[in-house]
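Trainee: Got a sequence here, can you model it:
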Amino acid sequence: MKRFARDRVTLIISHRLSSLMHADQILFVEGGRIVERGTHEELLALGGRYRALHDLQLRPDDERPVAGAA
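Mentor: Next up is the predicted model:
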């Protein structure tokens, strides 16, 4: 991706945060509104919605909640 985006403005829309880690700017959109904006490192440090989704996606499979489990 870096090779194709070099010297170009590139817009990536993704639910998979690992695809966005090297972006210059990340806009976290929820309900049609930008709720957080920054680099990967800035958004992790902020500790908001991006961080929560990041932690959920990177959690080992055996620690993820099981659908329908109470």
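Trainee: only C-alpha atoms for contact and neighbour calcs from this point on.
Mentor: Noted.
Trainee: list the helices and strands the top helix by length along the chain packs on?
Mentor: Determined from DSSP state H, the single longest helix within the chain is helix 49-58. Helices and strands touching helix 49-58, by 3 or more C-alpha pairs under 8 Å, 6 or more residues apart in numbering; DSSP states H and E, are helix 40-46.
Trainee: Show me what the helix it packs on is packed against.
Mentor: Contact partners of helix 40-46 among helices and strands, from 3+ C-alpha pairs under 8 Å, 6+ apart: helix 49-58.
Trainee: run this one through as well so I can compare:
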Amino acid sequence: MKRIDLRKSKDLFADLKTHIDDAKIGEVLVILFEIGDFSNVEKSYKFVYDNECKLLNSLKFNQSDWTIVIKKDTL
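Mentor: Now for the predicted structure:
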């Protein structure tokens, strides 16, 4: 399991893609990012699915941050 803090990321989805690509098959990633206008939360679900990962959990961490837990399924 790897914890990834993307709260200061300038390009959330490009950085997330890099971490997903670097992860091993079956590895679980806990990703923390800023909510912003909430659209990133909704976009993250589709992004995870499109990058062949399974969304295990999604929750509000505090007033401004969100956490998703994903598992890399395939190459």
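Trainee: Could I get the TM-score for this pair?
Mentor: Overlay of the two chains. TM-score (TM-score structural alignment, normalised by the length of structure 1): 0.27; 37 aligned residues with a C-alpha RMSD of 4.1 Å.
Trainee: buried sites along the one helix or strand residue 43 of structure 2 maps to?
Mentor: According to DSSP states H and E, residue 43 of structure 2 maps onto helix 39-50. By neighbour count on 16 or more other C-alpha atoms under 10 Å, the buried set for helix 39-50 of structure 2 is 40, 41, 44, 45, 47, 48.
Trainee: Next, the buried residues of the longest helix of structure 1.
Mentor: Applying 16+ other C-alpha under 10 Å to helix 49-58 of structure 1 flags 49, 50, 51, 54 as buried.
Trainee: hey, where'd the helices end up in structure 2?
Mentor: 12-22, 39-50.
Trainee: tilt between the shortest one and helix 39-50?
Mentor: So the one you mean is helix 12-22 of structure 2. 30 degrees (axes from the mean of the first three to the mean of the last three C-alpha atoms, to 10 degrees).
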